[in-house]
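> With the sequence up front, the predicted model follows.
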Amino acid sequence: MTIVRGNENYGYSELLAHIARLEEKYPFIRTDTIGTSVMGRRIPVVRLGTGEHHIHFNGAFHANEWITSLLLMKFVEDYADAYAAGTLLRGCDMNERFRQTSLWIVPMVNPDGVELALKGLEGIGQDHPQYTQLLEWNSGSHDFSGWKANLRGVDLNDQFPAHWETEKERREVPGPGPRDYTGESPLCEPEARAMAEFTRRHPFRLVMAFHTQGKEIYWNYRDMEPAEAETMANRFGAVSRYLPVKLTDSDAGYKDWFIQEFRKPGFTIEAGFGVNPLPIDQFPSIYEDVAGLMLEALVV
């Protein structure tokens, strides 16, 4: 029976339930926690494979992009099912991939924000000390579906020490809110710190941060990326029909920091097309595109 169906809004409770069921069904899946959110929610990581080539995917840096968590968990199930059955996944030998690579997936970087985007203030409760503050930051609206930030109103993908000051000036957002506030300093938020510390602990060959939307692949950062990055982006574009884009005037993102810090390939994948949050009925077509891209990342 399929566990990750892709037919419902995907919050933190759904994520934890699916991780638990997948662990039970596939004992070779390894899980851990990389840190905790502002509200103390643990941020899970799922590992598939035992190989020496370490790869990392993450999703839901932005709360209203929660569909990326669902994309990643669906891939976890498809990978695990093919490996357990000894069958090919879209023509790819997952037994070979399991032996050669170690894939680390953090499906939901921003669990508090996702809960807020999906459930509104009910996701934190009226007795939470930030209840009134969040409502003010959201211009008095109880509709948080467009919320991108974490619970303290900080955009987690503007939190990394890669020309953070430049991004802060570019954004011109004076304080906490639904989007684009860089925070008081780089890595001041627990979720961003957890991601940086997790990344430093592992010798990742490449990283992919999944966002929505635009059907684009961002592969560069201030000419610090390795020479192979553009070729890899073109390969990812070929299997996904997404457009590789050489991005400028953007700093402080996770992918930017990874490239700057390690001089290895880092990618931002803008999945799907439309207005965030993308509707759940787009999930099958988005997954059809990005599943091949994820598989390609395991062989480049």
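Alright, I've got the coordinates. Numbering: from 1, shown residues only.
> contacts, neighbours, all on C-alpha from now
Noted.
> In this structure, which strand is the longest?
Ordering each strand of the chain by length in residues (DSSP state E) puts strand 204-212 first.
> What residues of that one count as buried?
204-212 (16 or more other Cα atoms under 10 Å).
> Can you tell me which of the residues you listed is nearest I269?
Using Cα to Cα, F210 comes nearest to I269 of those, at 4.8 Å.
> That closest one is in contact with G266, isn't it?
No: the criterion here is Cα atoms under 8 Å, and F210 misses it with G266 at 11.2 Å.
> Tell me the buried residues in the longest helix seen in the chain?
Assignment by DSSP state H gives helix 67-85 as the longest helix of the chain. Neighbour-count burial for helix 67-85 flags 67-83 (criterion: 16+ other Cα under 10 Å).
> What ranges does the protein have for its helices?
12-25, 67-85, 94-100, 111-119, 131-137, 164-171, 190-200, 228-240, 254-262, 283-297.
> So which of those helices has the densest surroundings on average?
helix 111-119 (a mean of 27; mean count of other Cα atoms under 10 Å).
> tell me what it is packed against?
Helix 111-119 makes packing contacts with helix 12-25 when contacts are defined by 3 or more Cα pairs under 8 Å, 6 or more residues apart in numbering; DSSP states H and E.
> Compute the inter-axis angle for the helix it packs on and helix 67-85.
10 degrees (axes from the mean of the first three to the mean of the last three Cα atoms, to 10 degrees).
> Comparison target, given below:
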Amino acid sequence: MNKRQINGYSVNPIGLGCMNLSHAYGHPPSNEAAINLLHEAIELGVEHFDTAALYGFGKNEALLGKAIKQHRDKIFLASKCGMAGVNGKRVIDGRPKTLRSTIESSLTRLNTEVLDLYYLHRMDKSVPIEESVGELSRLVTEGKIKAIGLSEVSAESIMRANSVHSIAAVQTEYSLWTRNPEIAVLETCKHIGAAFIAFSPLARGFLTDQVTSREALVERDIRRGMPRFNEPHFSKNKQLLSALKSIAQSTHLTLAQLCLAWVLHQGEHVHVIPGTQNSDHLADNVSAENIVLSAEQLTQLSALFSPSSVSGSRYPEATQAEIDTEEF
């Protein structure tokens, strides 16, 4: 597969989401194991690495900064602001002064003078998005960041932000079982020339049949609080995997390869950033970039995991209220 564009940079379309190396899924790996995995990713040709100030409350950025220090010229580095840990709790804050203080800390932790892409992690609904993006625009002018991105926003908010400064990328959850971007965001990104970055393209491990039950997840795993991973939704969603496995078997692909390839076929502006702690899974994910699916296979997959067939919302109510995406 040819490289794809983000803000004029050509990068391999399969990047690495780094969150689970420090945050959200229970027990993270040791720093040594995480750094080894990051180096393996670079050796496999991964160029796009995604982190955030929130992840591990800064620990993820520090980890990545240490791992890529000798490889910075090979890396397209993205981080996020506007959502961080305050006294151990997640706080959304899109005020300009907060975004400015966050970038200084992030640059220090990441051992870099400039970020290739800097996202507003969540739109602060108490602050006009124009004000938040206006401050990020000033950071571009000052040479601290090269491009601005948005995360978990609606098409309307994208256009409002883009009127202040060109938006280079929009990141949101997108996979066979989370199709909300198809309502408007995918097309809006294409219209304004922005890359679309799909996080959780393997549905947080669900589509690869890695999750057997909610009870099998460790206590600090965020999936335990997500409706789709709880009954009665989990059992209903599990029933969809049988047909998915049959398609994978018939195409001689792994579940991960099949699902990542489907996402990448949704547009030339689409990128994926699956996360993993496992070297074999990393190699499997990266190998998906050259897979070509037929129109018939794409249609079959899309129909199997239509919004009407997936049971449960992707976030609990409190988290859902924080995002700005369109909903089916």
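Great, that's in hand. None of the values given here were measured: they were computed from a predicted structure.
> where does the TM-score land?
In this superposition the chains share a TM-score of 0.30, using TM-score structural alignment, normalised by the length of the first structure; 164 aligned residues with a Cα RMSD of 6.8 Å.
> can the buried residues of strand 204-212 of the first structure go into CSV with extra columns for distance to D32 of the first structure?
Listed next are these as CSV, based on distance: Cα to Cα, whole Å:
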residue, distance to D32 of the first structure
F204, 17
R205, 20
L206, 20
V207, 18
M208, 19
A209, 19
F210, 20
H211, 23
T212, 26
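> if we can go back for a sec, who does the longest helix of the first structure touch, helix- and strand-wise?
Using 3+ Cα pairs under 8 Å, 6+ apart: helix 67-85 of the first structure touches helix 12-25, strand 53-59, strand 88-89, helix 94-100, strand 204-212, helix 283-297.
> hmm, 7 Å instead?
Applying 3 or more Cα pairs under 7 Å, 6 or more residues apart in numbering; DSSP states H and E, one finds that helix 67-85 of the first structure makes contact with helix 94-100.
> and the helix it packs on, what other elements does it pack with?
Using 3+ Cα pairs under 7 Å, 6+ apart: helix 94-100 of the first structure touches helix 67-85.
> now the angle between helix 111-119 and the helix it packs on, please.
Using the same axes, to 10 degrees: helix 67-85 of the first structure against helix 111-119 is 110 degrees.
> Okay, angle between helix 67-85 of the first structure and strand 53-59 too, please.
Using the same axes, to 10 degrees, helix 67-85 of the first structure lies at 140 degrees relative to strand 53-59.
> Could you tell me the angle between helix 67-85 of the first structure and strand 204-212?
130 degrees.
> by how many degrees do helix 67-85 of the first structure and helix 283-297 diverge?
Orientation check (the same axes, to 10 degrees): helix 67-85 of the first structure against helix 283-297 gives 60 degrees.
> what about L64 of the second structure, distance to F76 of the second structure?
As for L64 of the second structure, its distance to F76 of the second structure is 12 Å (criterion: Cα to Cα, to the nearest Å).
> So for the two, which sits in the more crowded spot?
L64 (23 against 20; other Cα atoms under 10 Å).
> Look up which helix or strand the more buried one falls in, please.
If you go by DSSP states H and E, L64 of the second structure is part of helix 59-68.
> OK, contacts around D289 of the first structure?
Taking Cα atoms under 7 Å, 6 or more residues apart in numbering, we find D289 of the first structure in contact with S240.
> Can you tell me how far it is from L71 of the first structure?
The value you get for D289 of the first structure to L71 of the first structure, if Cα to Cα is used, is 10 Å.
> And for L118 of the first structure?
Taken as Cα to Cα, the span from L118 of the first structure to L71 of the first structure is 17 Å.
> And the longest strand of the first structure, what does it pack against?
Counting by 3+ Cα pairs under 7 Å, 6+ apart, strand 204-212 of the first structure packs on strand 53-59, strand 266-271.
> Show me the contact partners of the longest one.
By Cα under 7 Å, 6+ apart, the list of residues contacting strand 53-59 of the first structure from outside reads 68-69, 100-109, 203-211.
> between it and strand 266-271, how big is the angle?
Using the same axes, to 10 degrees: strand 53-59 of the first structure against strand 266-271 is 40 degrees.
> List the buried residues in strand 53-59 of the first structure.
Neighbour count says strand 53-59 of the first structure has 53-59 buried, by 16+ other Cα under 10 Å.
> Pipe the residues you listed into TSV and attach distance to W137 of the first structure per row.
As requested, these are exported to TSV (distance: Cα to Cα, whole Å):
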residue	distance to W137 of the first structure
H53	43
H54	39
I55	37
H56	33
F57	30
N58	27
G59	24
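> quick one: which two of those are the most distant?
H53 and G59 (20.5 Å).
> that older thread, and of the helices of the first structure, who's closest to T33 of the first structure?
That would be helix 190-200 among the helices of the first structure, by Cα to Cα, at 9.5 Å.
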